[in-house]
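J.: my questions are about this predicted structure, shown below with the sequence.
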Amino acid sequence: MSTVPIKPTDILDYWYSDFMQKHWFASTPALDELALVIVLDQFPLNMFRGKPESFRTERKAIDVTLNALKKGFDKQLSKDRLSFLFMPLMHSEKLEEQDLSVALFHRYGLTGNIKFAEHHREIVRMYGRFPHRNAILGRKSIPAEIEYLASKDAFKG
């Protein structure tokens, strides 16, 4: 987290910049759905890192992503935006959603995400969940998870 304080004038300068003014009222259903996914998925993970609240809206983010896919919004967004549309699926502790995540990253050639998606899926395949979340969510770790978390290759979130 940045230690550089943001001043109110920084926000206003950004908001009223020529670039932003062109986008104030720009909207499409696909962009609106993507924005909601980012708010539900990325904001809590970064605002509440290491706390149970960071996962509070995860299921909703996944549901919004699945709805966006059903509506074909993935075909309307640029590749850089698709990464964040698919991200909630990578955060899911359901194997079928992990499989979908990997398939989507492959389908759209999002090579920067594929390795991470496959790694997330492998963890869920092995443990049925993300062991690094156990302490945060008050879940008891099984011996195999404890051994994994102690390893140098453990994903720490």
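T.: Here it is on my side, so go on. Note that the coordinates shown come from a computational prediction; the quantities given were computed from them, not determined experimentally.
J.: going forward, measure contacts between C-alpha atoms and count neighbours the same way
T.: Will do.
J.: list the buried residues in the top helix by length along the chain.
T.: Scanning the chain for the helix with the most residues, using DSSP state H, yields helix 29-47. Judged by neighbour count (16 or more other CA atoms under 10 Å), helix 29-47 contains these buried residues: Ala30, Leu31, Glu33, Leu34, Leu36, Val37, Ile38, Leu40, Asp41, Gln42, Pro44, Leu45.
J.: which one of those is nearest Leu89?
T.: Asp41 (9.9 Å; CA to CA).
J.: helices of the protein, start to end?
T.: With DSSP H, the ranges of helices along the chain come out as 8-15, 18-21, 29-47, 58-70, 79-91, 95-107, 111-127, 134-137, 143-150.
J.: quick one: Lys140 and Arg133 touch, right?
T.: No. Under the criterion of CA atoms under 8 Å, Lys140 is not in contact with Arg133, lying 10.1 Å apart.
J.: quick one, which of these two is more surrounded?
T.: Summary of the neighbour comparison: Lys140 and Arg133, criterion other CA atoms under 10 Å, with Arg133 having more neighbours (17 against 11).
J.: gap between that one and Arg125?
T.: Distance check for Arg133 against Arg125: by CA to CA, to the nearest Å, it reads 15 Å.
J.: check Glu147 too.
T.: When CA to CA is applied, the distance between Glu147 and Arg125 equals 16 Å.
J.: those two: which is more packed in?
T.: For Glu147 against Arg125, the residue with the higher neighbour count under other CA under 10 Å is Arg125, and the figures read 17 against 11.
J.: take this one as well and set it beside the first:
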Amino acid sequence: MSTVDEVISFWLEEVGPDRWYVQDDALDAQIRDRYMALWEKARAGRLGNWASCPRGCLAYLIVTDQFPRNMFRNDPRAFATDALARTVAARACHLRFDGQIEEPARQFFYMPLMHSESQMDQDRAVRMFLLRMPKTGPSNLLHARAHRAVIREFGRFPYRNDALGRETTPAEQSFLVAGGYGVAVKRLQEAA
């Protein structure tokens, strides 16, 4: 079974920032092959002990928030452990565990909030990036604000509708056809 250090080393060094947010079928398959069993263990509530220290929280958040987005693209399981990740992220931020992790890895404490369809979580994600990621935060802050703008407009992420079996409203369909999330980012860039 993978350890905290192995998960962190894989995500931060082997995958690295250049591949964190790029769709790559080979990487997705690699994560499924190496970490599916670990993700299932986390989903079953059997990795809770990882959340007792900063590095353990970081590894837990990678497993429950980042890995499923790679392992299960266009599948509801991509979001199946989001609630677990949000709970650990909120507790870790309250305990200031995030401040004990260097940037840019620190962002993974805030990603579960940014991935949430709750306006309150979105507001908190923006605050976290603004206040706690001073060195590498500008790009992350832009994306946090873009996620929040989508939630403010629709109350959910329309690009998840198909995977979650939700009806897409006409307004959401127009948004998706116009470019979806990229439109939200562009609007914020133009307003700056």
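T.: Arrived safely, thanks for sending. Everything numeric here is computed off the predicted structure, so don't read it as measured data.
J.: where does the TM-score land?
T.: Overlay of the two chains. TM-score (TM-score structural alignment, normalised by the length of structure 1): 0.79; 134 aligned residues with a CA RMSD of 2.0 Å.
J.: for the helices of structure 1, which one sits closest to Met1 of structure 1?
T.: Of all the helices of structure 1, helix 29-47 sits nearest to Met1 of structure 1, with 8.8 Å by CA to CA.
J.: quick one: the closest one to structure 2 mean distance?
T.: Its matched residues in structure 2 lie on average 0.5 Å from helix 29-47 of structure 1 after superposition (mean CA distance after the TM-score superposition for structure 1).
J.: can you give me the buried ones in the host helix or strand of Tyr35 of structure 2?
T.: Following DSSP states H and E, one finds Tyr35 of structure 2 within helix 25-43. Of the residues in helix 25-43 of structure 2, those with enough neighbours to count as buried (16+ other CA under 10 Å) are Leu27, Asp28, Ile31, Arg32, Tyr35, Met36, Leu38, Trp39, Ala42, Arg43.
J.: and for stretch 108-120 of structure 1?
T.: Of all the residues in stretch 108-120 of structure 1, those buried under the rule 16+ other CA under 10 Å are Leu110, Asn113, Ile114, Ala117, Glu118, His120.
J.: with stretch 98-106 of structure 1 instead?
T.: Taking 16+ other CA under 10 Å as the neighbour-count basis, stretch 98-106 of structure 1 is seen to contain the buried residues Gln98, Asp99, Leu100, Ser101, Val102, Leu104, Phe105.
J.: and stretch 143-157 of structure 1, by the same measure?
T.: Buried residues in stretch 143-157 of structure 1, counting neighbours by 16+ other CA under 10 Å, are found at Glu145, Tyr148, Leu149.
J.: just put those in TSV and tack on distance to Met87 of structure 1.
T.: Written out in TSV, the entries for those read as follows (distance: CA to CA, whole Å):
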residue	distance to Met87 of structure 1
Glu145	24
Tyr148	24
Leu149	23
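J.: and those residues, which is closest to Asp13 of structure 1?
T.: The closest of those to Asp13 of structure 1 turns out to be Leu149 (CA to CA; 44.5 Å).
J.: so the closest one sits against Asn134, correct?
T.: No. Taking CA under 8 Å as the definition, Leu149 of structure 1 is not a contact partner of Asn134, at 10.4 Å.
J.: as a quick check, tell me the outermost residue of structure 2.
T.: Pro170 (26.8 Å; CA atoms, centre = their mean).
J.: that one matches what in structure 1?
T.: Per TM-score structural alignment, the equivalent position to Pro170 of structure 2 in structure 1 is Pro143.
J.: any idea how far that match is from Tyr127 of structure 1?
T.: In this structure, Pro143 of structure 1 lies at 11 Å from Tyr127 of structure 1, with CA to CA as the measure.
J.: residue in structure 2 matching Ala103 of structure 1?
T.: Under the alignment by TM-score structural alignment, Ala103 of structure 1 pairs with Arg127 in structure 2.
J.: can you put the buried residues of stretch 108-120 of structure 1 in TSV and add distance to Pro52 of structure 1?
T.: Converted to TSV, the buried residues of stretch 108-120 of structure 1 look like this (distance: CA to CA, whole Å):
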residue	distance to Pro52 of structure 1
Leu110	30
Asn113	25
Ile114	27
Ala117	22
Glu118	25
His120	19
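J.: ok, so of those residues, who is nearest Lys75 of structure 1?
T.: When those are compared for distance to Lys75 of structure 1 (CA to CA), Leu110 wins out at 13.9 Å.
J.: that closest one: what's it in contact with?
T.: Contact partners of Leu110 of structure 1, counting by CA atoms under 8 Å, 6 or more residues apart in numbering, are Lys79, Ser83.
J.: show the contacting residues for the closest residue to Leu130 of structure 2 other than its chain neighbours.
T.: Once its chain neighbours are removed from consideration, Leu130 of structure 2 has its nearest residue in Leu141; the separation is 6.3 Å (CA to CA, 6 or more residues apart in numbering). Counting by CA under 8 Å, 6+ apart, Leu141 of structure 2 touches Val126, Phe129, Leu130.
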